[in-house]
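A.B. asks: Sequence plus predicted model, see below.
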Amino acid sequence: MSTREMTSPPPTKLLSKVPEITIWFWIIKVLCTTVGESFADFINVALGVGLVETAVIFTGVTAVVLAVQMRLRGYRTGAYWLTVVLLSITGTLYTDLLTDQAGVPLWISAGVFSAMLAVVFTIWFVKERTLSIHSITIRPREAFYWLAVLVTFALGTALGDWTLDLTGWGPGASILLPLILIGIVTPLWRFGANPVLAFWIAYILTRPLGANIGDWLSLTAPEGGLGLGTLTTSIIFLLAILATVVYLSISKTDTVERASGTAAPPVTPGRRRTALGILAGVAVATVMLLAYTSSLPHKSALADEGPAATCQAGSAAPTQPEAQAAAQANFPAPNMAEFRTITSDTLAFVKKGDQTAAAARVTDLETAWDDNQSALNAADCAAWTYIDKQIDPVLSAVRAPTPKPATEQTALKNLLATLGGA
């Protein structure tokens, strides 16, 4: 997809708010989606900020940057791709909120976001008579465009995670499916498929592709990854995005005004119908592959990322006494004693005003909890989910830039009570 979509009437080039669709567009798009996965996980999990808090923060930052982007009169490389990066992170967080926080099954999330995208496209087309991104020359069209981008990120996240849940594929193998599908869509676009349809299909598929690459790089070797961690992966890809943006800003190869004018693929009714038929066949074959793979014995690849969603989807969350009783009955006593000791130590440091020691000790809690995650979740998923949600506010409170002792003590005492401590 290296030329502009063929639409009528032609876009006003001088006012275009989007880049030329070249190989650079797709490279930086994948880089952005990888950052969306890894950086969201780093802020939420590694720093212990919490899923809801992280989503609120990035929603606010995205709104500010998007407002600036909307006020620009033309395409600016840095502003455009910064907006894409933030929308990638925010869209990922919205899907995670539904899955991990609200316990909504991934197939429902995928259906909801698919319906939302269909509504956005329908209203956009009815009002503007085109869905081509190279018709983004006025603010109403740009508003539809950015809303569609946000929904595609959320949808791509849900579809990617749902695929992992259905198949049990590891992060490395999971890269292949979206990569192969993109490899099919590209020659079909050149053959004569509807360019707007081909563009948006590829745009959605780059989300699970980038996310799976991020997981493959960041997860540990036992989990099927290279073990770089979310922070290192985020830094690598942010630097790659920065280098690409600098190059494009200097070379101007991503601007419509400097586009090479490569001949557009031939478009005939016969070719268009043939390409559409092939796309439909590929979609059916993909569904059949996923259905067959799902029927085979396997462990969900999301078990290590978010087992809480599996528990919550099928049963009501326990109360604090129920979670405490279940943990005492089903979790190994040495583990429970270790968690209580660490939590008590952290609370003691907070009461003494030794924030440095408290932060160090709470990291011990996070490490011990994560190291035993698989065994504890298998022993009692509901109890694990309940305690895990109590640990998040503890991490957030103790690691806050300006810690509030009252908030810290409340979170620690709540956790200690569930763990069976005094």
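C.D. replies: Cool, got the structure.

A.B. asks: contacts and neighbour counts: CA atoms only from here.
C.D. replies: Fine.

A.B. asks: Which of the helices or strands spans the residue nearest to the spatial centre of the chain?
C.D. replies: The residue lying closest to the centre of the chain (Cα atoms, centre = their mean) is Thr92, at 2.9 Å. For Thr92, the element it lies in under DSSP states H and E is helix 77-96.

A.B. asks: At which residues are the helices of the stretch 101-250 of the chain located?
C.D. replies: With helices called from DSSP state H, counting those that start in this stretch, the stretch 101-250 of the chain shows them at 106-128, 139-167, 176-191, 195-218, 229-251.

A.B. asks: want to throw those into JSON lines with mean neighbour count and distance to Asp96?
C.D. replies: Converted to JSON lines, the helices of the stretch 101-250 of the chain look like this (neighbours: other Cα atoms under 10 Å; distance: least, Cα to Cα, whole Å):
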{"stretch": "helix 106-128", "mean neighbour count": "16", "distance to Asp96": "10"}
{"stretch": "helix 139-167", "mean neighbour count": "23", "distance to Asp96": "8"}
{"stretch": "helix 176-191", "mean neighbour count": "17", "distance to Asp96": "20"}
{"stretch": "helix 195-218", "mean neighbour count": "24", "distance to Asp96": "13"}
{"stretch": "helix 229-251", "mean neighbour count": "17", "distance to Asp96": "16"}
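
A.B. asks: ok, Ala148 - contacts?
C.D. replies: By Cα atoms under 8 Å, 6 or more residues apart in numbering, Ala148 lies in contact with Leu117, Val120, Phe121.

A.B. asks: Dump those residues into CSV; add distance to Val350 as well.
C.D. replies: As requested, these are exported to CSV (distance: Cα to Cα, whole Å):
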residue, distance to Val350
Leu117, 47
Val120, 49
Phe121, 52
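
A.B. asks: with those residues in mind, which one is nearest to Lys13?
C.D. replies: Closest to Lys13 out of the contacts of Ala148 is Phe121 (22.5 Å), distances taken as Cα to Cα.

A.B. asks: another one to put next to it:
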Amino acid sequence: MTTPRLQRHAPVPARTLTKVPAVTALFWGVKILTTGMGETTSDYLAHRLDPVIAVGVAGVLLAVSLATQLAARRYVPWIYWTAVVMVSVFGTMAADVLHVGAGVPYAVSTAFFAVALAALFVLWFAVEGTLSIHSVRTVRRELFYWATVMTTFALGTAAGDLTAVTLHLGYLVAGVAFAVLFAIPALGRRPLRLSEVAAFWAAYIVTRPFGASFADWAGVSHARGGLALGPGPVSLALFAVIVTLVGYLTAAARRPAH
């Protein structure tokens, strides 16, 4: 049976330029780094600030970054990736609040966010006729996009902790397992008859537990199977690499086309 292309031939309302970056190896690299930074930054803030204050501050910064992204007329690397980082931090906190604050098991929160993500995909496709990120040229499509991104981060946080903690696989084993899952859509797209859109979102969802598991492994104590570097230093190291790569993307975007 052929996998549906997840796209109809619907006209795209005019807007200047697409609001999301091209999907390249650098895109995936920065995306995975942001997931790790979001995980360790959330852990660091949770242990340094009152949880209510931490969530509140992260929520305000997320709102500001998304408002800036929505107001931009085109894809601007530093604006876009700032929004992704804040989605990562806040999405991690949202999943952790359900488990730590409300006592919801990781299995339940993983199922909840999986259902929420599926519902978003169905609604997005029903309204817009496509799930392709290359068509994100209107405010409505961008709102669908960021709602989906936020949900993938929350789902990935819960799934990563479910795998590493509840199933007792540990962060390193979980990271390796999710790395394999991340590679499947790219390597098996043709054998599995995945459309480009389906392969993209399958890989995108897995980037969250992939990056976060390795970041946790680097940060947590030896007793928990980690390298004991601490969430603060890991966050700073990831932040430095992200800033460097986004700086490169910004400079590349300003170069005149030949």
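C.D. replies: In hand now; what should we look at? It should be emphasised that the depicted structure is a prediction, and the values quoted were computed from it without experimental measurement.

A.B. asks: The second structure: which residue goes with Val18 of the first structure?
C.D. replies: Counting by TM-score structural alignment, Val18 of the first structure corresponds to Val20 in the second structure.

A.B. asks: My read is that that match contacts Tyr80, right?
C.D. replies: Yes. Val20 of the second structure is in contact with Tyr80 according to Cα atoms under 8 Å; the separation is 7.3 Å.

A.B. asks: mean deviation (superposed) between stretch 201-209 of the first structure and the second structure, please.
C.D. replies: Stretch 201-209 of the first structure: mean distance to aligned residues in the second structure after superposition is 0.8 Å, counting by mean Cα distance after the TM-score superposition for the first structure.

A.B. asks: got it, and stretch 51-67 of the first structure?
C.D. replies: Relative to the second structure, stretch 51-67 of the first structure is 1.2 Å off (mean Cα distance after the TM-score superposition for the first structure).

A.B. asks: Give the buried residues for that stretch.
C.D. replies: Buried positions in stretch 51-67 of the first structure, judged by neighbour count with 16 or more other Cα atoms under 10 Å: Leu51, Thr54, Ala55, Phe58, Thr59, Val61, Thr62, Val65, Leu66.

A.B. asks: need these in CSV with distance to Trp26 of the first structure and secondary structure, can you?
C.D. replies: CSV is the format used below for the buried residues of stretch 51-67 of the first structure (distance: Cα to Cα, whole Å; DSSP: H, G, I helix; E, B strand; the rest coil):
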residue, distance to Trp26 of the first structure, secondary structure
Leu51, 29, helix
Thr54, 27, helix
Ala55, 26, helix
Phe58, 24, helix
Thr59, 24, helix
Val61, 24, helix
Thr62, 21, helix
Val65, 22, helix
Leu66, 21, helix
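
A.B. asks: what's the neighbour count on the residue nearest to Val197 of the second structure when sequence neighbours are not counted?
C.D. replies: Leaving aside its sequence neighbours, Val197 of the second structure sits nearest to Ser132 (Cα to Cα, 6 or more residues apart in numbering; 5.7 Å). The tally of other residues near Ser132 of the second structure (other Cα atoms under 10 Å) stands at 19.

A.B. asks: and if you look at Ala333 of the first structure?
C.D. replies: 12.

A.B. asks: Can you name the residues that contact the match of Val18 of the first structure?
C.D. replies: Contacts of Val20 of the second structure by Cα under 8 Å, 6+ apart are Tyr75, Tyr80, Ile133, His134, Val136.

A.B. asks: With Leu61 of the second structure instead?
C.D. replies: Taking Cα under 8 Å, 6+ apart, one finds Met86 in contact with Leu61 of the second structure.

A.B. asks: Report the separation between it and Thr138 of the second structure.
C.D. replies: Using Cα to Cα, to the nearest Å, Leu61 of the second structure is found at 23 Å from Thr138 of the second structure.

A.B. asks: now do Ala186 of the second structure
C.D. replies: Taking Cα to Cα, one finds Ala186 of the second structure at 28 Å from Thr138 of the second structure.

A.B. asks: Just send the contacts of Val20 of the second structure back as TSV, with distance to Met150 of the second structure and neighbour count too.
C.D. replies: What follows is the contacts of Val20 of the second structure, written out as TSV (distance: Cα to Cα, whole Å; neighbours: other Cα atoms under 10 Å):
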residue	distance to Met150 of the second structure	neighbour count
Tyr75	18	19
Tyr80	14	21
Ile133	15	19
His134	18	15
Val136	16	22
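
A.B. asks: what separates Ala79 of the first structure from Trp200 of the first structure, distance-wise?
C.D. replies: 21 Å.

A.B. asks: hey, where'd the helices end up in the stretch 301-422 of the first structure?
C.D. replies: 307-314, 320-330, 333-352, 355-371, 373-379, 381-398, 405-419.
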